[in-house]
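Visitor: only geometry, no sequence info:
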């Protein structure tokens, strides 16, 4: 007979670290997604052109964008949606004790890695199509992806510590 899973849930423990890492990832991803700092080029006359997923400065809308640009928008947006679900899962795991902790931590782990996958696809598409002048919004999105992976690894550690058999 397999051992009973025992979940140690505390904001000061591993579960709290998962919560904190996912909160940081969510903030970084929202800022990276919303900002126009994915690509910055400087012209000889001293002006700059900032390109984001949603707008190009001087505040023109990105309605006439290429298919690869739309694909990047879709992948990063799906990643954001999954990251919100990750945050909901970690909240449920830590605060709602009437639901199965085993299923919740397994769902959280899967969502973390699924989030990272969609973000990685979006990052790769953008990086291949705009390989130069990548800037801070792009970097924030990469950091958000990496912190989501860290949260997924911490979730695996929490599962093993609790004795959850996947």
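Guide: Okay, I see it. These numbers were taken from a predicted model, which means no experiment stands behind them.
Visitor: Only C-alpha atoms from now on, for both contacts and neighbour counts.
Guide: Will do.
Visitor: Give me the distance between residue 10 and residue 148.
Guide: 20 Å (C-alpha to C-alpha, to the nearest Å).
Visitor: Also residue 26?
Guide: In terms of C-alpha to C-alpha, residue 26 sits 9 Å off from residue 148.
Visitor: Now the common contact residues for those two.
Guide: Listed contacts common to residue 26 and residue 148 are residue 83; contacts here mean C-alpha atoms under 8 Å, 6 or more residues apart in numbering.
Visitor: When these two are compared, which one has more neighbours?
Guide: Using other C-alpha atoms under 10 Å as the criterion, residue 26 and residue 148 rank with residue 148 on top: 30 against 24.
Visitor: wait, isn't the more buried one in contact with residue 19?
Guide: No. Taking contacts as C-alpha atoms under 8 Å, residue 148 lies outside contact range of residue 19: 10.5 Å.
Visitor: next up, a second structure to put side by side with the first:
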């Protein structure tokens, strides 16, 4: 007789809330991370990876990877990328924790907490560095950065929910 595998989500309400918050936070952050409206001053807009600038002779899009050599900008790109990697890792471990019975241990919860809070810290530090540069103080914060900030907030809430689930286990 063949055996059937039943996938049953974790029953902890804290972990379920954490999963929803981290899913939303990661989605918002990925959209903000990949779009190019971190700083806006019409008609110009600047993102982590691409920018749109208008001059007297016309407008053009250019890659920030090859054209922006400022160390602080590279640091922002690196920190935001590390934040993305850490949040993705936290999401994967949380997904496994919820749906795979053999992955439901305190060590998994500790790894989720560390990845989540490290990811949020990387994102926030990158945003702070980006916003403290004098060259961009004449720009307004764009919706892409707003989504990245919202994603970090939801991810932080997810981390708090994982702590609650850890303490309740």
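Guide: Great, that's in hand. For clarity, every value in this text was computed on a predicted model and none was experimentally measured.
Visitor: How alike are these chains, TM-score-wise?
Guide: The TM-score (TM-score structural alignment, normalised by the length of the first structure) is 0.84; 149 aligned residues with a C-alpha RMSD of 1.5 Å.
Visitor: so the longest helix belonging to the second structure matches what in the first structure?
Guide: The residue-count maximum for a helix in the second structure (DSSP state H) belongs to helix 71-99. The alignment of helix 71-99 of the second structure onto the first structure (TM-score structural alignment) spans residues 67-95.
Visitor: post-alignment, that stretch versus the second structure, mean distance?
Guide: For stretch 67-95 of the first structure, the mean deviation from the second structure after alignment is 0.6 Å (mean C-alpha distance after the TM-score superposition for the first structure).
Visitor: Now do the strands in the second structure.
Guide: All strands of the second structure, identified by DSSP state E, fall at 39-41, 44-46, 50-55, 58-63, 140-141.
Visitor: Which residue numbers in the first structure does the last one align to?
Guide: Residues 133-134 of the first structure are where strand 140-141 of the second structure lands when matched by TM-score structural alignment.
Visitor: Not counting the matching stretch itself, show me its contacts.
Guide: Around stretch 133-134 of the first structure, the neighbours that count as contacts under C-alpha under 8 Å, 6+ apart are 38, 39, 40, 41, 127.
Visitor: Which one (most neighbours) among the residues you listed?
Guide: Comparing those by number of neighbours (other C-alpha under 10 Å), residue 38 comes first, having 25 neighbours.
Visitor: Next up, the contacts around residue 88 of the second structure.
Guide: residue 26.
Visitor: can you give me the helices for the first structure?
Guide: 14-34, 67-95, 101-129, 136-162.
Visitor: As a markdown table, those with distance to residue 59 of the first structure would be great.
Guide: Output for the helices of the first structure, formatted as a markdown table (distance: least, C-alpha to C-alpha, whole Å):
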| stretch | distance to residue 59 of the first structure |
| --- | --- |
| helix 14-34 | 13 |
| helix 67-95 | 17 |
| helix 101-129 | 20 |
| helix 136-162 | 16 |
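Visitor: Nice, that's everything, thank you.
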